[in-house]
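Visitor: model this:
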Amino acid sequence: MNVRRSAAALAAVAVLGTATPAVASPSPSPSVQLPDGLYGTGDPTYDGVWRQSLAILAQLDQGVTPAKKAVDWLAGQQCANGAFAAFRAEPGKPCDARTMVDTNSTAAAVQALAGVPGRKDAKAATAKAVTWLKSVQNTDGGWGYTPGGPSDANSTSVVIGALDVADESGSSKVRKNGKSPYDALLKLALPCTGKDAGAFAYQPDKKGGLAANADATAAAVTALIGNPLGGGQEPGDAQSEPACTKPGSPDDAVVDTAFNGASWLVRSLAEDKHLKSAMPGAEAQPDYGNTADAVVALAAAGFGKEATASARWLEANALKWAEQSGPAAYAQLVLAARAAGLDPRDFGGADLVALLNATGPAPAAQDSPSKSPDTSPTKKEDQKDDDGEGVSVWWIIGVGLVGGIGIGFLISARKKPQP
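Guide: Down below sits the predicted model:
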């Protein structure tokens, strides 16, 4: 997911309303006054809740307790019905029919608030948000960016992450007309034929056709596998060869289809170790955000060697991009490094955690760098919050800027999905 693009991309978001930009180049003159407690200096109109949530999640993963005012700001963005908009300049003013709430911002905020230790108010906030998300599920089992909009892979994946983190029943039990979120994602998988065999589409085109999309593929793979941060597969479960095979029984279809998507990502990254993207009429450029997302997806699927190779490419090339893009980009790199077994505190000679922290209010507390969480790609035990309750270790993936339209993101909890 990339995060990222030009004013033209943001304009498309405003007009089309299909997804929230996770990271756009910071604006030197925000159109709204920057709130106290917000991460980043760019205009938050289209990505305030997104970047705040992503920054908090990356901090938590690295043993950093976010500033109270940062968490307060995020919690204060919630509407009375449980939903979140991309940004509300006047959070004290009640939401109304003109407030543009969306599934991506809501799911992002759920995942961030659910992980903050010592915040008992977060449980009620996330419960309200989950209730709202369930209320706007489409009849095919998925979600669109806006309530009632056509289901897409990115939004459905983002909501899967929120449900798995905050709802004891998990995402596979949330159904509409008998359809689960996994049913919706499986319909967006390309068959095992042609050069794009196994990839996922963002949405069907007007004729019902499916076109491969790297962002949608990375999001769907991680959502369907549902593995925790730290590498995904147990040692010995690593995949040796990418391939696309026809999904087996209904019980195996979820994992088989996810593996097919991961295999497509392996093939897409094989030559240059990074993905590319281009605005219409422009030359293709490195896509740092989608590459980071692909690293997380590959690690989840057991392609550790390939994930590490692309993470090394990011280590050598993506720091300038993150500096220009802001907190969400730093967070993406933190989580990609973590998934690939690299050290986010020594990534190309840079401490990504310190750079992320510097984009917002000073953390309330943090582990010393020498005590940062283990970055080896193995399963970790659940951590404990301040109240002694278990908090699952999850991972996060950006879910991307599709065709220059917008962004979402995904955090997939440690739950084996059921079809």
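Visitor: going forward, measure contacts between C-alpha atoms and count neighbours the same way
Guide: Fine.
Visitor: can you give me the helices for the stretch 151-300 of the chain?
Guide: For the stretch 151-300 of the chain, applying DSSP state H, counting those that start in this stretch gives helices covering 153-166, 181-186, 214-225, 250-269, 288-301.
Visitor: Which elements pack onto the shortest one?
Guide: The one in question is helix 181-186. Under the contact definition 3 or more CA pairs under 8 Å, 6 or more residues apart in numbering; DSSP states H and E, helix 181-186 sits against helix 153-166, helix 250-269.
Visitor: So what touches that helix?
Guide: Helix 181-186 is touched from outside by 140-142, 151, 153, 156, 160, 171-172, 174-175, 220, 224, 254, 257, 419, with contacts defined as CA atoms under 8 Å, 6 or more residues apart in numbering.
Visitor: Buried residues in it, which are they?
Guide: Within helix 181-186, the residues scored as buried using 16 or more other CA atoms under 10 Å are 181-186.
Visitor: and it, how far out from the chain's middle?
Guide: Between the centre of helix 181-186 and the centre of its host chain there is 17 Å, according to CA atoms, centre = their mean, to the nearest Å.
Visitor: just stretch 64-84 next, same as before
Guide: The gap between the average C-alpha position of stretch 64-84 and the chain average comes to 18 Å, counting by CA atoms, centre = their mean.
Visitor: Ends of it, what's the gap?
Guide: 24 Å (CA to CA, to the nearest Å).
Visitor: before we go on, could you also do this sequence so I can check it against the first one:
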Amino acid sequence: MYVRRTAAALAAVTVIGTVTPAFAADPSPSASPSVALPAGLYGTSDPTYDGVWRQSLALLAQNTVGVKPADKAVDWLTGQQCADGAFAPFRADTSKKCGPKTPVDTNNTAAAVQALAALRGHDAATGKAVTWLKSVQNKDGGWGYMPGGASDANSTSVVIGALAAVGEKPADVRKGGKSPYDALLALSLPCGDEDAGAFAFQPDKKGALAANGDATAAGVLGVLGEGLVVTAGKESEDAGKCLGGKKPTPADAAVNGAGYLGGALGKTGYLKSVMPGAEDQPDYGNTADAVVALAAAGLTEQSRKSLDWLEKESAGWAKQSGPAAYAQLIFAAQATGTDPRDFGGADLVEQLNATGPAPRSAPNASDTASATPSDKEKEDDDSAFGVWWYVGVFLIVGIGIGFLMSGRRKGRQ
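Guide: Sure thing, here's the model as predicted:
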């Protein structure tokens, strides 16, 4: 549901990758990178237009399944940040300061925030990034892909995810009295419309709204205040209805958008590509985004047909597209309670890990099944506490300090 970056998408001033900026269907990545690939980067295609995006999704997906990424992979991502907090898709030479011509954008920045917030220990980096995102918020409350660009559903939603990831309340982040939710609601097609409940990517030149499947997936997550990683929500008692008339609340818009997605996926199980000339071509990434959105809205069962389709049909696309694609499939599995290590017979975690530097640790399937993320965190914290407690006692005895030191839990990296 977010932007996937490609040269073609940028040339069209669109959102990369999920509409793609925020997400449009992504052509196959270049097999011949025009720049040297950094050792810590995931994927082997040219990173010029999607380096930070795919790295952020890869690290976030690994964290979601209990994998601890390689230090150099995390360091590469943090090293891409500009002094003002923003991220560009890729900076080949980070020794050079960012300037007015550095192509920073909201999507890469927001994705990096979500990844680094999940990994913990990067508060300074995420704090600067969020400050920058707030500084480029539009007067309608939303964000465009590039600073100053017209707000779109995908960019606004990925920024909402970043705000939520650092503990901000999106509804309180305002510009001109408008919140991100106001911007999204303005892009929601009202009840009575032929495509009621859908979200438009942006209004056309005449201000008209046209339904867009991926923008709808993004919009649903946005009005729910969710990021890229979600767990299944509770189904609304009003599911299947169109709520709120011409002035829906964010909660209404989530129900309406999920209803539209369910209908759009109902016949084939997948969303079609929005790329010109590809009307009957499935869009695997946008379909995965739609599965996540439906699950977040509590319609996990309705997403099952699409998930089954992805399990059967997405292997070739994921192999060709690389780390971001594997991450999107892992997010879909996570949202629906599906094992990403047995996704249509494929181990998505292993496949993702193989696209970049070996992680510091990677639990196997049995480890993942026997311990939830919260259990593991508790186990890590307790172990770290014990180490520091013994160090404290040793220092107290050795130096003769007559007071007790309080143990401090070591934060996860």
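Visitor: With distance to Leu355 of the first structure added, can I get the helices of the stretch 151-300 of the first structure in TSV?
Guide: Output for the helices of the stretch 151-300 of the first structure, formatted as TSV (distance: least, CA to CA, whole Å):
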stretch	distance to Leu355 of the first structure
helix 153-166	26
helix 181-186	35
helix 214-225	25
helix 250-269	27
helix 288-301	17
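Visitor: do you know which of those helices lies nearest Pro30 of the first structure?
Guide: Among the helices of the stretch 151-300 of the first structure, the nearest to Pro30 of the first structure by CA to CA is helix 288-301 (22.8 Å).
Visitor: what's that closest one packed up against?
Guide: Contacts defined by 3+ CA pairs under 8 Å, 6+ apart place helix 288-301 of the first structure against helix 214-225, helix 250-269, strand 275-277, helix 304-317, helix 327-339, strand 395-399.
Visitor: List the buried residues in it.
Guide: Of the residues in helix 288-301 of the first structure, those with enough neighbours to count as buried (16+ other CA under 10 Å) are 288-301.
Visitor: thinking again about what came up before, return the member of the buried residues of helix 181-186 of the first structure nearest to Ser310 of the first structure.
Guide: The closest of the buried residues of helix 181-186 of the first structure to Ser310 of the first structure turns out to be Leu185 (CA to CA; 25.4 Å).
Visitor: quick one: what's aligned to that closest one in the second structure?
Guide: Structural alignment places Leu185 of the first structure opposite Leu184 in the second structure (criterion: TM-score structural alignment).
Visitor: Then Ala358 of the first structure?
Guide: Here Ala358 of the first structure is matched to Ala354 in the second structure, going by TM-score structural alignment.
Visitor: picking up where we left off before, how near is the match of Leu185 of the first structure to Pro89 of the second structure?
Guide: Taking CA to CA, one finds Leu184 of the second structure at 24 Å from Pro89 of the second structure.
Visitor: Ala12 of the second structure now?
Guide: Relative to Pro89 of the second structure, and taking CA to CA, Ala12 of the second structure is found at 16 Å.
Visitor: Tell me which of the two has more neighbours.
Guide: Pro89 (22 against 10; other CA atoms under 10 Å).
Visitor: In the first structure, what residue corresponds to that one?
Guide: Aligned partner of Pro89 of the second structure by TM-score structural alignment: Ala86.
Visitor: So what does Ala198 of the second structure match up with in the first structure?
Guide: The criterion is TM-score structural alignment: under it, Ala198 of the second structure has Ala199 as its aligned partner in the first structure.
Visitor: I'd assumed Phe259 was in contact with that match.
Guide: No: at 9.8 Å, Ala199 of the first structure does not count as touching Phe259 under the criterion of CA atoms under 8 Å.
Visitor: quick one on the thing from earlier: export the helices and strands packed on helix 181-186 of the first structure to JSON lines and append columns for distance to Pro94 of the first structure.
Guide: Converted to JSON lines, those look like this (distance: least, CA to CA, whole Å):
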{"stretch": "helix 153-166", "distance to Pro94 of the first structure": "24"}
{"stretch": "helix 250-269", "distance to Pro94 of the first structure": "41"}
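Visitor: most packed of the ones you listed?
Guide: Each of those was given a mean neighbour count from mean count of other CA atoms under 10 Å, and the largest, a mean of 30, is that of helix 153-166.
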